[in-house]
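Chemist: Provided below are the primary sequence and the corresponding predicted coordinates.
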Amino acid sequence: MNINLRTDLSTDQTLTMSSREIADVVSSRHDSVKRTIETLSSKGLITFTQTVEKGTGRPLTVYHVNEEHSYIVVAQLSPEFTAALVKRWKELETKTSPSIAQKFELELMLAKAATEMLHLSESSTLSMLQRIAEINGLSSASLPAYTVDKPIGSTFDSSEPTFSATQGLKEFNAGISASAFNKLLATHGIITQLTRKSSSGKEKKFWSITEHGLRYGKNLSNPRNQNETQAHWYRSTFYQLLSHTGLIQEAA
């Protein structure tokens, strides 16, 4: 895979990647990549510039995004290709003898993109940062020793216990399977179904708690694949979650 990087001829000389090059990275249609860039931009997640390339055919409008925003675009299109993008950036940096700080900053961009796209819990984000520090041979002493995962509005000063949907439904005798429960939660906007590509190239689906659902649970990073989340639910708010979905009627 050959990714050609360009530098905009502007006053800040910002290094960017084009929508055509991103399409090549993720093996996607160029128009699909452009639509994704437009959508992310409309949500205020990224910014982009555009140029018109003239060839033998019709002029082609091409979008350009900076390094950090290229990770967000690729994470949205096909998270499994993010590693290839990081590898290519590292190869280019190596040619110019980058500092450890520059490499670390690159990894942080990826971590930030993953955290924002997957709504990762603070503990999962901390774990990711610790791994990044280890990979780059840096000390993680400046990072907090631990983080507090708790429901929004909680007054506890320590992390609250969580469990999987299967365990929670069993403990509360909800009388519904985890699979049916997940579908019910999706109708209430508590979770959403995302996809990623497996190592064999097949599409793999998984559930991720939405921003609206973070009052009831947290997203853990799957230890087998960081591009996938595992939903865990706070014990202290699980009854309210069951009530919110109509599975339990709260006493008047």
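Modeler: Now that the structure is in, tell me what you want to look at. Residues are numbered from 1 along each chain as shown.

Chemist: going by C-alpha atoms from here, please, whenever you check contacts or count neighbours.
Modeler: Fine.

Chemist: quick one: contacts for residue 104?
Modeler: Neighbouring residues of residue 104 by Cα atoms under 8 Å, 6 or more residues apart in numbering: 132, 133, 136.

Chemist: can you pick the most crowded of those?
Modeler: Counting neighbours by other Cα atoms under 10 Å, residue 132 leads the contacts of residue 104 with 21 neighbours.

Chemist: touching, that one and residue 107? I think so.
Modeler: Yes - at 6.5 Å, residue 132 counts as touching residue 107 under the criterion of Cα atoms under 8 Å.

Chemist: next, the distance between the ends of stretch 67-85.
Modeler: Taking Cα to Cα, to the nearest Å, stretch 67-85 runs 10 Å from one end to the other.

Chemist: measure how far it is from the centre of its chain, please.
Modeler: Centroid separation for stretch 67-85 versus its chain: 9 Å, with Cα atoms, centre = their mean, to the nearest Å.

Chemist: which helices and strands does the lengthiest strand in the chain pack with?
Modeler: Longest strand in the chain, counting residues (DSSP state E): strand 225-234. Judged by 3 or more Cα pairs under 8 Å, 6 or more residues apart in numbering; DSSP states H and E, strand 225-234 is in contact with strand 162-163, helix 165-171, strand 203-209, strand 217-222.

Chemist: just the ones you listed: most buried one?
Modeler: With neighbours defined as mean count of other Cα atoms under 10 Å, the helices and strands packed on strand 225-234 peak in mean count at strand 217-222, which reaches a mean of 24.

Chemist: just checking, what packs against it?
Modeler: Strand 217-222 sits against helix 122-135, strand 203-209, strand 225-234, with contacts defined as 3+ Cα pairs under 8 Å, 6+ apart.

Chemist: try this one next to it:
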Amino acid sequence: MEKLNVKVDYINNRLVTTSTRVAHELGVTHDQILETINNLRERFDSDESINEFYISIENEIYGISYLITKKGIAQLVGSFSSITTKAFDLNIAYINTFDKLEKDYKNKAREEKEEAIKLDFLAAEQISNIMRYNDSSKAILVNKLIDEHKLNNVLKIDYTKSNGILSSPSSLLKKFSINMSANKFNKLLMENGFLEEKERKSRKTDLIKKFKSLTEKGLEYGENMVSTNNTMETQPCYYEEKFLELIKKINSKEE
């Protein structure tokens, strides 16, 4: 068998060769190729089916020509087997080339996807550390990435342990009948180093969004939950069993 080297291009997300190239490789005129393709096209029942084999294009030099897919090559080159013995070898060469490139592109796409997944999980880990998210919020981020990348649901985190019962500051102030607004509470926490204000850029505008986050010192009395409004914001919640101790500390400093 004559060993032939053929060229296949990746155009518009499809592997194809050209009708002019095939004409040259078969040793026939381009008009012969076009006539054969037009005869073959008449056998199809829709343009959509035709495009799985032959894609019409306009070329300044050759006028109308075609991009030919793997399916089209097998059909087109086979039509010339009675004219030239080269058709058989050329068909085999094209099939081998298409198969190799399909495998290469699939491997490349898989590697790029795996790299994208790794980078997303690395970014989530870095964000979690910077935002000081609690384990529950880290699990939310992980599970969200698992859904986005359509990974196995077995990887999802179903349970995370907290160091205590968590509640919002407003609900705890009310529960313990503390005559203090949530705003005043946050202000005292910030003055005493338990809480800090962070900023992020809005996704839709150039505005800067501000939000509260517990510091390392503050994490003794609560946890940073991921905000229900935006995963790039924290929502501090506090341990019920340590809340009065925290109130005592910030009040004593104020007094």
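Modeler: Nice, thanks for sending it over. In this text, all values refer to a predicted model and were calculated from it rather than measured experimentally.

Chemist: picking that back up, ok, of the contacts of residue 104 of structure 1, which one's closest to residue 186 of structure 1?
Modeler: Distance to residue 186 of structure 1, by Cα to Cα, is smallest for residue 132 among those, at 32.5 Å.

Chemist: so what does that closest one match up with in structure 2?
Modeler: Using TM-score structural alignment, the equivalent of residue 132 of structure 1 in structure 2 is residue 145.

Chemist: what does residue 173 of structure 1 give?
Modeler: Per TM-score structural alignment, residue 173 of structure 1 is aligned with residue 177.

Chemist: contacts for the strand or helix carrying residue 57 of structure 2?
Modeler: Following DSSP states H and E, one finds residue 57 of structure 2 within strand 54-59. The contact list for strand 54-59 of structure 2 (Cα under 8 Å, 6+ apart) reads 37, 64, 65, 66, 67, 68, 69, 72.

Chemist: show me which of these is closest to residue 226 of structure 2.
Modeler: Top of the list for closeness to residue 226 of structure 2, among these and by Cα to Cα, is residue 69 at 49.1 Å.

Chemist: so where in structure 1 does the host helix or strand of residue 10 of structure 2 end up aligned?
Modeler: Element membership for residue 10 of structure 2, per DSSP H and E: strand 9-11. On the basis of TM-score structural alignment, strand 9-11 of structure 2 is assigned to no residues in structure 1.

Chemist: list the contacts of residue 224 of structure 2.
Modeler: Listed by Cα under 8 Å, 6+ apart, the contact partners of residue 224 of structure 2 are 131, 132, 133, 134, 137, 213, 214, 234, 235, 236, 237.

Chemist: want to throw these into CSV with distance to residue 189 of structure 2?
Modeler: Converted to CSV, the contacts of residue 224 of structure 2 look like this (distance: Cα to Cα, whole Å):
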residue, distance to residue 189 of structure 2
131, 17
132, 17
133, 18
134, 19
137, 22
213, 10
214, 9
234, 15
235, 14
236, 11
237, 13
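
Chemist: by neighbours, which of those wins?
Modeler: In terms of neighbours by other Cα under 10 Å, these top out with residue 214 at 28 neighbours.

Chemist: spatially nearest residue to the alignment partner in structure 1 of it (excluding sequence neighbours)?
Modeler: By TM-score structural alignment, residue 214 of structure 2 lines up with residue 209 in structure 1. Spatially, and ignoring its direct neighbours in sequence, residue 209 of structure 1 is nearest to residue 191 (4.2 Å; Cα to Cα, 6 or more residues apart in numbering).

Chemist: next one: residue 238 of structure 2
Modeler: Nearest residue to residue 238 of structure 2, sequence neighbours excluded (Cα to Cα, 6+ apart): residue 222, at 3.9 Å.

Chemist: burial of residue 202 of structure 2, as a residue count?
Modeler: For residue 202 of structure 2, the count of nearby residues is 11 (other Cα under 10 Å).

Chemist: from memory it sits against residue 208, does it?
Modeler: Yes - between residue 202 of structure 2 and residue 208 a contact is recorded at 5.9 Å, counting by Cα under 8 Å.

Chemist: could I get the helices and strands packed on strand 225-234 of structure 1 as CSV with distance to residue 241 of structure 1?
Modeler: Listed next are those as CSV, based on distance: least, Cα to Cα, whole Å:
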stretch, distance to residue 241 of structure 1
strand 162-163, 13
helix 165-171, 11
strand 203-209, 13
strand 217-222, 9
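
Chemist: and residue 149 of structure 1, which of those is closest to it?
Modeler: Of those, nearest to residue 149 of structure 1 by Cα to Cα is strand 217-222, at 7.7 Å.

Chemist: circling back: identify the residue of structure 2 aligned to the residue nearest to residue 209 of structure 1.
Modeler: Match for residue 191 of structure 1 (TM-score structural alignment): residue 195.

Chemist: so what's its match up against?
Modeler: 186, 189, 212, 213, 214, 215, 218.

Chemist: pretty sure the fifth one is touching residue 194, no?
Modeler: If I follow you right, that is residue 214 of structure 2. Yes - the pair residue 214 of structure 2 and residue 194 passes the contact test of Cα under 8 Å, sitting 6.0 Å apart.

Chemist: show me what the strand holding residue 10 of structure 2 is packed against.
Modeler: Under the contact criterion of 3+ Cα pairs under 8 Å, 6+ apart, strand 9-11 of structure 2 touches strand 14-18.

Chemist: tell me how far the helix or strand following the strand it packs on lies from the chain's centre.
Modeler: Downstream of strand 14-18 of structure 2, the next assigned helix or strand under DSSP H and E is helix 19-26. Its chain's average C-alpha position is 39 Å from that of helix 19-26 of structure 2, according to Cα atoms, centre = their mean.

Chemist: what's the following helix or strand after helix 19-26 of structure 2?
Modeler: The first helix or strand that comes after helix 19-26 of structure 2 along the chain, using DSSP H and E, is helix 30-41.

Chemist: next, count neighbours for residue 10 of structure 2.
Modeler: 12.

Chemist: and it, how far from residue 246 of structure 2?
Modeler: Residue 10 of structure 2 is 64 Å from residue 246 of structure 2, where distance means Cα to Cα.

Chemist: tell me which of the contacts of residue 224 of structure 2 is nearest to residue 108 of structure 2?
Modeler: Closest to residue 108 of structure 2 out of the contacts of residue 224 of structure 2 is residue 137 (33.2 Å), distances taken as Cα to Cα.

Chemist: now do the same contact list for residue 20 of structure 2.
Modeler: Counting by Cα under 8 Å, 6+ apart, residue 20 of structure 2 has contacts 30, 65, 66.
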